[in-house]
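> pasting the sequence and the predicted model now:
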Amino acid sequence: MQVTEISSEGLRREFSVVVPKDDIDRRMNSRLAEVGATANVPGFRPGKVPLPVMKQRYGSAVRGEILEQTIQETIQRALDEKKLRPAMEPKIDLVTFEDGVDLEYKLTVEVVPEIAPIDFSSMELEKLTVEIPDEDVEQSIERLAEQQKTFTVEDARAAAVGDQVVMNFVGKIDGETFDGGSADGMELELGSGRFIPGFEDQLVGAKAGEQKEVNVTFPSDYQAENLRSKVAVFNVQINEVRTSTAVIIDDDFAITMGADNIEALKATVREQMGNEYLQLSRGRLKRVLLDQLADKADFDVPPGMLDDEFASIWKQFEEAKEKDQLDDDDKGKSDEELRERYREIAVRRIRLGLMLSEIGRTNDLTVNQDDINRAIAEQAQRFPGQEAMVMKYYQENPQAMQELQAPILEEKIIDYILELATVTERMVSTEELLADPEESSKADPGGKAKKSKKAKKARKAKKKAAKDKGK
């Protein structure tokens, strides 16, 4: 096999690959012999069919098979010979593949750029922590109790805010009914805000058996575009008025929620809230980490990867535009401005992806079967009562199982960086943790930051190893 570089521009390489005809003939004859061992050809016993006859009957089919097999094998050999790491699937252009001549094709490949090592110990990051106030736990339990409250029919009662009405209604716009504008036996708690503004207010004071005419205007940003800003009239029949009975928050309530007593329920709720806040905190920490990595990235990206990533982003943008769901930042901007912005986003995504991949590769970070099993178990826990079905789904769908690996590996890489970086912790309020990061960055830092002991120990343990690996 002969591999000749014919073009080198940026990260794109083009090669002429020539496979001698003798090699192709050897592959053809070997494969034809395998086929001939079981082929039923009139006048010949299996395994005794002459090669010329086999070529005449099966040559075309076998040549296609040999072509695909040879190209796949020689592509990898060519990449290994030239010590290239492709960034994406190479492109093949067939030049010649005929009887009696060499196989020749053009191989076009975009390679992974050189990525400079990063000293992770020089990175400084801040982790937000929250001490959950007792009142937050109590409010969460109150919301649980609110969801468990019951309603009782009360005859002759005038509906008030907090009551539940059972109703039939028919809505019309310009005298015509519309999809989704009618229902029978609908239950609605007044004051819940489930219906469009003004609807629930006009039912306050209504009694069972009464007919009410409700006049409303659909919001300008209503989900159904055909109803936006439209004036509608609803004819409402009140069937029942029900009053609510509050749930008493005590040990009995806790037992209905699966806890031994109210203190155990509080502990469970606090733990759940703590886990949610931990995830939020990690998400913000990860965002800052990725921002710092992006700032350190100063390398070209493979043009084919950029084109594919931009096309994916732009498709999402056009779908959002068609549904009138554009972000406020995108409204009023020209396509040229938006294309430039989204191309920058595509570059950032690719650079981060390549950097994380390189960090994982050079530090031998991989996903093992135990990692995958844990991820599948976590997915199964999200569907109580259907765990077996979830497990079976992943066992029978290799592609779905493969899709689990990328986020697992990414989290492993993030953990590796965090163990080497300087991570400080800062106590904040739940409001600051839940606030938009850009807004919270303007707030008074407050609190006393402290070095993460885990990060400090990890740096001492891993710093030398990381440097030995080029980090």
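Perfect, thanks for sending it.
> from now on I want contacts and neighbour counts done on CA atoms only, so please keep to that.
Fine.
> other SSEs contacting the longest helix seen in the chain?
Criterion DSSP state H: the longest helix present in the chain is helix 262-296. For helix 262-296, the packing partners by 3 or more C-alpha pairs under 8 Å, 6 or more residues apart in numbering; DSSP states H and E come out as strand 124-130, helix 134-147, helix 251-256, helix 335-362, helix 430-434.
> now do the contacts for the residue nearest in space to the middle of the chain.
When C-alpha atoms, centre = their mean is applied to the chain, the residue found nearest the centroid is Pro407 (8.6 Å). By C-alpha atoms under 8 Å, 6 or more residues apart in numbering, no residues touch Pro407.
> ok, it to Lys457 distance?
Separation of Pro407 from Lys457 (C-alpha to C-alpha, to the nearest Å) stands at 26 Å.
> cool, Val428 as well?
Distance from Val428 to Lys457, by C-alpha to C-alpha: 25 Å.
> again with Glu189
55 Å.
> who has more neighbours, the two?
More crowded of Glu189 and Lys457, by other C-alpha atoms under 10 Å: Glu189, with 22 against 13.
> ok, that one touching Ala159?
No: counting by C-alpha atoms under 8 Å, Glu189 stays clear of Ala159, with 9.8 Å between them.
> please identify every residue contacting each of those two.
Both Glu189 and Ala159 are contacted by Val165, under the criterion C-alpha under 8 Å, 6+ apart.
> looking at this, Glu213 is in a strand?
Yes: applying DSSP: H, G, I helix; E, B strand; the rest coil, one finds Glu213 inside a strand.
> how about it: what's its closest non-neighbour residue?
Leaving aside its sequence neighbours, Glu213 sits nearest to Asn235 (C-alpha to C-alpha, 6 or more residues apart in numbering; 4.9 Å).
> next up, a structure to set beside the first:
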Amino acid sequence: MQVTVEATGELERRLTITLPGSDFESKVQERLRSMVPRIKMDGFRPGKVPYKVVERRYGSAVRQEVSDEFVRDSFRDAIKQESLRPAGMPQIEPPQLEAGESFAYTVTFEVLPEIESVKLEGIKIKQPRAEVTDKDIEGVLKKLQEQHIEWEPMERPAQEADGVTITYHGSIEGKPFPGGSKENFFVILGKGTTLKEFEEHLIGVNKGQELTFEITFPEHYGNQELAGKKASFAVKVISVTAPRLPEINEDFAEKLGVKEGGVAALRQEIKASMTRNLEQAVRDRVREQIMDGLLVANPTTLPISLVKEETSILLEQAKNNLAKQGVNPQEISLDESPFVEQARRRVALRLIFSTILEKQEIKADQDKIKQRVTELAASYEDPEEFSRWIFSDRERLSEIENAVMETQIIDWVLDQVEVLDKSMSFEEVVNPQISSAKEKVQD
């Protein structure tokens, strides 16, 4: 086998692979002869069809079949011989299958960039240091109260923060419009869930009151068919209710699933949950900093084919998410450009991580894999059944192994770089937007 390699770009390679034509012809003839005993054809006894007849009938298909095998096997041997690492699917120019000539074809593909070693210079990690305080726990309790608000009927005019249940019918120029009518519609005044101008007409209404008013839809209203138009609404007030926060007591704790221990046990569960969230948020922040640092310290040319492939995956995931939200798949049309940068980031990190795994000879820690499966299984009704389900499927287990190896890579990098403690509050750690805004103010 003769192989010539031509660099047609920074990462693109063009291989010309030549095999003796006699080898190809011999394989074709061997395949055809092996078929003779099995061929049944009118006018001939079973297994007695002449070779020439079999060749005329099946020769073309067999030549293509053997050609595919030759290409597959020789390409695999060629990239091994030339120490090439293809990225993405190769583009093969089919060989010309003329009898007696050499079996030659060309194949074009990109190769993975050579990363001799992963550089860590300049990477500094700010590791958050935070704890769950009593104030943090009180904040969660307050949110739980708000999630379980009880609405008390009122015999007074509606005011800000009240809940008003109404039935309304809207029209534009005397004609109803799609979505313009609702029965028993509940709106919290001042919450901003409906148009501000609409809510303002409900301040001061009483139970049983009927009223008519006009509003003008904003110019940039989500429904363009209504944007900028004036609409008339006929409204009937069904009820006016005021919010009442439930007391934090044993009944409240039970309602949240704490059967024993009352409020004290509820606080303990909240703290334990917040602590787990905090630890995960710290890991996520450190992980993101390490990834950002690795990308800055190790710029590399990326195979276009891998970026396109990853972009397609992200695009398909976005479409599936929209479909799950009820959007008609036939109506989904997304521009791929917003996904390209994320795809480039993923491909670059995959190459860097792969190099670290290879150079540092990191293998998936089996104990950590079992620990990870146990952690995941703990949230299921039958943890043992879940664990068996994971370990029984190679693909599912592979996802766990990849996650564990990524954690091992992050830990390895963390041991090599400078780590600075950064004092933060619980909210700043778990809500990146808060800490980001604070950093901008400090800057």
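Okay, I see it. Note that the structure is predicted; figures quoted are calculated from it, not measured.
> returning to what we had before: point out the most buried one among the helices and strands packed on helix 262-296 of structure 1.
Neighbour counts (mean count of other C-alpha atoms under 10 Å) averaged over each of these peak at strand 124-130, with a mean of 19.
> for the residue nearest to Glu213 of structure 1, the count of nearby residues, please.
Asn235 of structure 1: 16 surrounding residues under other C-alpha under 10 Å.
> can you pull the contacts of it?
169-171, 211-214.
> and those as a markdown table, adding neighbour count?
Listed next are the contacts of Asn235 of structure 1 as a markdown table, based on neighbours: other C-alpha atoms under 10 Å:
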| residue | neighbour count |
| --- | --- |
| Phe169 | 19 |
| Val170 | 17 |
| Gly171 | 21 |
| Gln211 | 16 |
| Lys212 | 16 |
| Glu213 | 16 |
| Val214 | 18 |
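> pick out the most distant pair among these.
The largest separation in the contacts of Asn235 of structure 1, counting by C-alpha to C-alpha, is between Gly171 and Gln211 at 13.3 Å.
> just to revisit the earlier point, export the contacts of Asn235 of structure 1 as a markdown table, with columns for distance to Asp370 of structure 1.
Shown next, in a markdown table, are the contacts of Asn235 of structure 1 (distance: C-alpha to C-alpha, whole Å):
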| residue | distance to Asp370 of structure 1 |
| --- | --- |
| Phe169 | 55 |
| Val170 | 56 |
| Gly171 | 56 |
| Gln211 | 63 |
| Lys212 | 62 |
| Glu213 | 62 |
| Val214 | 59 |
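> now do the contacts for Gln164 of structure 1.
Gln164 of structure 1 makes contact with 151, 187-190, 241-244, according to C-alpha under 8 Å, 6+ apart.
> give the burial count for Glu260 of structure 2, as a bare number.
Glu260 of structure 2 has 12 neighbours, counted by other C-alpha under 10 Å.
> show me where the stretch 351-471 of structure 1 has its helices.
Along the stretch 351-471 of structure 1, counting by DSSP state H, counting those that start in this stretch, helices occupy 369-381, 387-396, 398-420, 430-434, 437-440, 453-468.
> looking at those, which is nearest to Lys266 of structure 1?
helix 430-434 (17.6 Å).
> packing partners for the closest one?
Contact analysis of helix 430-434 of structure 1 by 3+ C-alpha pairs under 8 Å, 6+ apart lists strand 124-130, helix 262-296 as its packing neighbours.
> among those, which is nearest Pro384 of structure 1?
Short answer: helix 262-296, nearest of those by C-alpha to C-alpha, at 16.8 Å.
> which parts of the closest one are buried?
262, 265-266, 269-270, 273-274, 277-278, 280-281, 284-286, 288-290, 293-294 (16 or more other C-alpha atoms under 10 Å).
> go on, stretch 198-212 of structure 2?
198-199, 202-203, 205-207.
> again, but for stretch 56-74 of structure 2
59, 62-63, 66-67, 70-71, 74.
> that older thread, I'd like the buried residues of stretch 198-212 of structure 2 laid out as TSV, including distance to Asn249 of structure 2.
Output for the buried residues of stretch 198-212 of structure 2, formatted as TSV (distance: C-alpha to C-alpha, whole Å):
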residue	distance to Asn249 of structure 2
Phe198	38
Glu199	35
Leu202	35
Ile203	33
Val205	34
Asn206	33
Lys207	32
